[in-house]
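> Build me a model from this:
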Amino acid sequence: MGRIAGKVYTEATDLARLERRVTELPVNARVRVHTCDRGAIEGVVTVTPTVQAFRDAADNEGTNGVVKLEDPGRPGWTELVWLDEITRVDHLDSVTKGSSRA
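As a prediction, the model looks like this:
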């Protein structure tokens, strides 16, 4: 993945919101993420997302992050979802932060 994001954030309130999303997406959790543009997407979190530095199309530096989802029932299917696009996370199993080690 490149280092270009659709949107980047620099304000403390935005960074805190992104960090909260990370805590809702532990590795191996089966989730349904609701997005502002693409509806609901279901999958298993393959790697705990991190908030990282990106640049936007205007070359402004800021922060964003992605979560990678896979679906064991659909081999080869993966989806990257920007953390800032997620409006809600529904957990579809019992995996919660701290109970899964990977």
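
> make it CA atoms for all contacts and neighbour counts henceforth
Will do.

> Can you show me the strands along this structure?
Using DSSP state E, the strands of the chain run over residues 30-35, 39-45, 51-55, 61-70, 78-82, 86-91.

> ok, for residue 49, nearest residue in space, not its chain neighbours?
residue 67 (5.1 Å; C-alpha to C-alpha, 6 or more residues apart in numbering).

> Would you mind measuring from the one you found to residue 87?
13 Å (C-alpha to C-alpha, to the nearest Å).

> quick one: which of the two has more around it?
Set side by side, residue 67 and residue 87 show more neighbours around residue 67, with 24 against 14, by other C-alpha atoms under 10 Å.

> Was I right to think residue 84 contacts residue 64?
Yes: using C-alpha atoms under 8 Å, residue 84 is in contact with residue 64, at 6.8 Å.

> which residues do these two both contact?
By C-alpha atoms under 8 Å, 6 or more residues apart in numbering, residue 84 and residue 64 have these common neighbours: residue 18.

> Comparing those two, which residue is more hemmed in?
residue 64 (25 against 21).

> next up, for comparison:
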Amino acid sequence: MAQFAEHVVTDQAEIERLKAMILVLDEEARVEVELDDGRVLTGAVAIKPTLQMFIDPQGNEGTNGVLRLDDALEPEKPHFIALASIRRVRRLEPDQHTILRRED
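Next up is the predicted model:
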């Protein structure tokens, strides 16, 4: 049974972008993410996200995923972020300055 999400992805190029993003979001990786609404969150990836099938409010089926990010300042308050709402990901480890950015 599919889960519900505010936004689902059906465009193959966007699905490939989500797949590339997941490659950077290793479990326990320290990252900074910029969201579509302009917020920038920093923390540790709790669990490596996966792509799943979701249904949006209009009943459309598509792909998305959920990132659980343990906040750097308040780790007891995790963020659950839809992958499709992430504009940019930056790894914070000194040896990995990977940046993925969605081109709008």
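
> TM-score of the superposition?
The TM-score (TM-score structural alignment, normalised by the length of structure 1) is 0.82; 95 aligned residues with a C-alpha RMSD of 1.9 Å.

> Surely the residue nearest to residue 49 of structure 1 is in contact with residue 51?
No: if you go by C-alpha under 8 Å, residue 67 of structure 1 and residue 51 don't touch, sitting 9.9 Å apart.

> What is the burial count for residue 61 of structure 2?
The number of residues near residue 61 of structure 2, taken as other C-alpha under 10 Å, comes to 19.

> same question, the one 4 residues further on
One way to gauge burial is a neighbour count; for residue 65 of structure 2, by other C-alpha under 10 Å, it gives 23.

> Setting the sequence-adjacent residues aside, check what's closest to the equivalent of it over in structure 1.
Matched by TM-score structural alignment, residue 65 of structure 2 corresponds to residue 65 in structure 1. Of all residues not flanking residue 65 of structure 1 in the chain, residue 51 sits nearest, at 4.7 Å (C-alpha to C-alpha, 6+ apart).

> same thing with residue 80 of structure 2?
Going by C-alpha to C-alpha, 6+ apart, residue 80 of structure 2 has residue 68 as its nearest residue, at 4.7 Å.

> Can you report how many residues lie near that neighbour?
Neighbour count of residue 68 of structure 2, defined by other C-alpha under 10 Å: 20.

> Make sure it is actually in contact with residue 81.
Yes: between residue 68 of structure 2 and residue 81 there is a contact at 6.5 Å, judged by C-alpha under 8 Å.

> surely residue 6 of structure 2 meets residue 54?
No: judged on C-alpha under 8 Å, residue 6 of structure 2 makes no contact with residue 54 at a distance of 9.1 Å.

> which residue is nearest the centroid of structure 2?
residue 83 (3.0 Å; C-alpha atoms, centre = their mean).

> residues in contact with that one?
Contacts of residue 83 of structure 2 by C-alpha under 8 Å, 6+ apart are 18, 64-67.

> Go again with 10 Å.
The contact partners of residue 83 of structure 2, taken as C-alpha atoms under 10 Å, 6 or more residues apart in numbering, are 7-9, 17-19, 21-22, 35, 49-51, 63-68.

> Next: residue 80 of structure 2.
Per C-alpha under 10 Å, 6+ apart, neighbours of residue 80 of structure 2: 65-70.

> returning to that earlier point: what is in contact with residue 6 and residue 54 of structure 2 at once?
residue 64.
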